[in-house]
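**Q** have a look; sequence and predicted model below, questions after that.
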Amino acid sequence: MIFAFRSAGLNAVLFVKDLKVNIVLMGCPGAGKGTQSAKLQDVFHLKHISTGDVLRAEIASGSALGKEIAGIINKGNLVPDELMISILEKIVKATDKGIIFDGFPRTVAQAKALDEMMKRLQREITEVVMIELPESEVVSRIASRRQCRKCGEILHVAPDAPASSACPVCGGELYTRPDDTPERVKHRLEVYHTETLPVKNFYQNSGKYVEINGNQTPEQVFEDIVRVLKKVK
């Protein structure tokens, strides 16, 4: 299917078929990976694979694999790379769309395992997009983030918004997730930088790595990502 996409900041209309790129989308917590993944999925008909969502869905299914994953996570352990790769391989096998990997890989070992898995499926990672964001902006963004207990919608509120603010979507109660407190955010950033730098270096050496300025509006960030994808052969 051929369709046209126009954005106010782009000078030309971009005509594409379903884009067969396989993207690793990187970025610190709050960088907007989820927002950009949703846009890319809709516009380019890509398959968005968020490892967090995949694991939660497997656990919720009540399958034997889901119970195994729940047992690992409930003990405070990380899902082993081999198990994570086998789950991802099953999903990739089931689609002929281009892929957005969101939240994976987090280590060089995972990046190498992902490359090997894609080769087995006669595919490859075509682009690695890093959404860069200053730490001060990360803390500010996440501190303003609230989730609805009823519908699960994630929203950003003004710093002086009352604690009793209601979800504009369904009227449910908004709350701050435990991981979104300033203290937890700073710890998550420390872990992120420790884990991500080697992965960043790994992909820079592959020639597929590009950085996007995340300190812009979501629309501007998306336009920059589109420009990158237009150059992919």
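**A** Nice, thanks for sending it over.
**Q** only C-alpha atoms for contact and neighbour calcs from this point on.
**A** Will do.
**Q** and the longest helix for the chain?
**A** Criterion DSSP state H: the longest helix present in the chain is helix 182-206.
**Q** what residues does that one touch?
**A** By Cα atoms under 8 Å, 6 or more residues apart in numbering, the residues outside helix 182-206 that reach it are 28-29, 105-108, 111, 128, 135, 139, 142-143, 178-179, 209-210.
**Q** got another, please set it beside the one above:
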Amino acid sequence: MLNLVLFGPPGAGKGTQSEKLIEKYQLVHISTGDLFRAHIKGQTELGQQVSQIIADGNLVPDSITIAMLEEEIKKNPQAKGFIFDGFPRTVGQAEALDAFMASIGEEISGVVALDVTEEELTQRIAKRQEISGRADDAADKLKKRIEEYFSKTIHVLPYYEGQGKLSKVNGIGDIDTIFASLTAVVDSYKA
């Protein structure tokens, strides 16, 4: 089974590249952002909690996020693999994900980090916000999310680097060029 973590700050292109990876490798996409938005839209109890946490610009607690991920994985027993988008964001989450994957006889095959400058991120998210109107793209929330990534989330990379599972790909440029770089890395995980 091919299990990937696609890593990068808000606006790095994780969603765009995930779609292409899913199609090529027939993976099940698990995006914590999509899970959160689905619960918010469905106005579930969890969605109401998550809505307030996100509105405040904070990260959703590990316990809520991990429970949702486990539920999604269990819904797909015939999957060829999974691509995790937006998770893990802390070393604690990475450890919990590894423990859960081990409990079902699996592991993370590799972690691909999309490298994008802060200037490029700001431009991309401003454009995305104009198009989608997503509340989590508002300027003040965006700044907080990018700061959160560079101050906290980025520390997950050494965890995977220590396992020999981390690869970095330049996330600036043509979408198809970035995808070609990504597939070269993913194919090396399958070898």
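**A** That came through, no problem. Fair warning: this is a prediction, and the values are worked out from it, not measured in the lab.
**Q** how alike are these chains, TM-score-wise?
**A** Taking TM-score structural alignment, normalised by the length of the second structure as the basis, the two superposed chains have a TM-score of 0.86; 185 aligned residues with a Cα RMSD of 2.1 Å.
**Q** so where is the very next helix or strand once past the longest helix of the first structure in the second structure?
**A** Tracing the chain past helix 182-206 of the first structure, the next element assigned as helix or strand by DSSP states H and E is strand 209-213. Following TM-score structural alignment, the partner segment of strand 209-213 of the first structure in the second structure covers residues 166-170.
**Q** quick one: the helices in the second structure?
**A** 14-25, 32-41, 45-55, 62-74, 91-103, 118-132, 139-151, 156-162, 175-190.
**Q** so how far is residue 23 of the first structure from the residue most central in space within the first structure?
**A** With the centre of the first structure defined as its mean C-alpha position, the nearest residue by Cα atoms, centre = their mean is residue 102, 3.2 Å away. Separation of residue 102 of the first structure from residue 23 of the first structure (Cα to Cα, to the nearest Å): 9 Å.
**Q** same check on residue 193 of the first structure?
**A** The spacing between residue 193 of the first structure and residue 23 of the first structure, counted by Cα to Cα, is 21 Å.
**Q** who has more neighbours, those two?
**A** When residue 193 of the first structure and residue 23 are compared on other Cα atoms under 10 Å, the one with more neighbours turns out to be residue 23, at 23 against 12.
**Q** the more buried one -> the second structure?
**A** Across the alignment, which pairs residues by TM-score structural alignment, residue 23 of the first structure is matched by residue 4 of the second structure.
**Q** likewise residue 58 of the first structure?
**A** Across the alignment, which pairs residues by TM-score structural alignment, residue 58 of the first structure is matched by residue 39 of the second structure.
**Q** now its match: closest residue in space, sequence neighbours ignored.
**A** Ranked by Cα to Cα, 6 or more residues apart in numbering and with sequence neighbours excluded, the top spatial neighbour of residue 39 of the second structure is residue 47, at 4.2 Å.
**Q** the one you found and residue 38 of the second structure: what is the separation?
**A** 8 Å.
**Q** also residue 148 of the second structure?
**A** Distance from residue 148 of the second structure to residue 38 of the second structure, by Cα to Cα: 23 Å.
**Q** what does residue 171 of the second structure give?
**A** When distance is defined by Cα to Cα, residue 171 of the second structure is 27 Å away from residue 38 of the second structure.
**Q** could you do residue 63 of the second structure as well?
**A** For residue 63 of the second structure, the distance to residue 38 of the second structure - Cα to Cα - is 18 Å.
**Q** returning to what we had before: which one of residue 47 and residue 38 of the second structure is surrounded by more residues?
**A** For residue 47 of the second structure versus residue 38, the count of surrounding residues by other Cα under 10 Å is larger for residue 47: 18 against 13.
**Q** surely that one meets residue 35?
**A** No: using Cα atoms under 8 Å, residue 47 of the second structure and residue 35 do not qualify as a contacting pair, with a distance of 9.2 Å.
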